[in-house]
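Trainee: Next input, structure requested:
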Amino acid sequence: MNEFTNTADHSTEAASVEPSLHEMLNEATEWLQYSRGVTATLSDLVHGADTVDCKQMSLSLDAIAAMTHAALHLVSEAHAQWHRARALQPRADFRTCRDEAAAR
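Mentor: Purely as a prediction, here's the structure:
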């Protein structure tokens, strides 16, 4: 899971500690911001260029894809962690407004 995460301390004590939901979502946001920044920069370079180096363009697009993939992976992990935590909570904690109104 730490394939994409930078948030976890890589010491031996923290190696077994899973990053929090909040940390994973923050890091996913960072990856998406990096991806957006590289996309904007690449777009500006292409618009201002007379010619485009297809090999460099391909490498840049691969980098954008990798950053986006990292963000999606983190969001997926955070979503799974949220479901695991929710499954451990007593069902009463997840009552809906309709359930509460019916109980009155």
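Trainee: contacts and neighbour counts: CA atoms only from here.
Mentor: OK.
Trainee: tell me the contacts of the spatially most central residue of the chain?
Mentor: With distances taken as C-alpha atoms, centre = their mean, the residue of the chain nearest its centroid is Ala28 (2.5 Å). Contact analysis of Ala28 by C-alpha atoms under 8 Å, 6 or more residues apart in numbering lists 70-72, 74-75.
Trainee: helix/strand/coil for it?
Mentor: The three-state assignment at Ala28 reads helix, by DSSP: H, G, I helix; E, B strand; the rest coil.
Trainee: for comparison, sequence B:
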Amino acid sequence: MNNVFGEPWIIRHTNYFSDPRAEPDELLNDATEWLQYAYNAIKLLAELVHERGSIDAHRLPIMLDGIAAFIEMGTRCTTQAHLRLQWQQQSA
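Mentor: Have a look, this model is predicted:
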């Protein structure tokens, strides 16, 4: 059984599967969406800390791993978009 607390379980088990026919614009839209998820999660975390004045030490690593996963997914989308743009330029 996996112990989620204190380890980057989410990052190790997160994959981004894109449509092989997706255009770079579509991938960049996906990247924007993933980064918006990360942004909103960070804002929520900041609001919780501001309201309570402290954080739950058991839940913080899970939330931070989730935010890292959102950022990782956005990065993967951007990387794939960049590679597909380069591929299209090579083919042209």
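Trainee: What does the superposition give as a TM-score?
Mentor: For these two chains in superposition, a TM-score of 0.77 is obtained (TM-score structural alignment, normalised by the length of structure 2); 78 aligned residues with a C-alpha RMSD of 1.4 Å.
Trainee: rewinding a little: which residue is the nearest non-sequential neighbour of the counterpart of the residue nearest to the centre of structure 1 in structure 2?
Mentor: Correspondence of Ala28 of structure 1 to structure 2, assessed by TM-score structural alignment: Ala31. Excluding its sequence neighbours, the residue lying closest to Ala31 of structure 2 (C-alpha to C-alpha, 6 or more residues apart in numbering) is Gly74, at 4.0 Å.
Trainee: Pull the number of nearby residues for the one you found.
Mentor: Residues near Gly74 of structure 2, counting by other C-alpha atoms under 10 Å, number 25.
Trainee: what's the matching residue for it over in structure 1?
Mentor: Checking TM-score structural alignment: Gly74 of structure 2 goes with Ala71.
Trainee: show me the contacts for its match.
Mentor: 27-32.
Trainee: if I look at it, how far off is Ala8 of structure 1?
Mentor: According to C-alpha to C-alpha, to the nearest Å, Ala71 of structure 1 and Ala8 of structure 1 sit 15 Å apart.
Trainee: cool, Gln33 of structure 1 as well?
Mentor: Counting by C-alpha to C-alpha, the gap from Gln33 of structure 1 to Ala8 of structure 1 is 20 Å.
Trainee: hmm, back to that, how about JSON lines for the contacts of Ala28 of structure 1, with distance to Leu61 of structure 1 and secondary structure added?
Mentor: Formatted as JSON lines, those follow (distance: C-alpha to C-alpha, whole Å; DSSP: H, G, I helix; E, B strand; the rest coil):
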{"residue": "Ala70", "distance to Leu61 of structure 1": "14", "secondary structure": "helix"}
{"residue": "Ala71", "distance to Leu61 of structure 1": "15", "secondary structure": "helix"}
{"residue": "Leu72", "distance to Leu61 of structure 1": "16", "secondary structure": "helix"}
{"residue": "Leu74", "distance to Leu61 of structure 1": "20", "secondary structure": "helix"}
{"residue": "Val75", "distance to Leu61 of structure 1": "21", "secondary structure": "helix"}
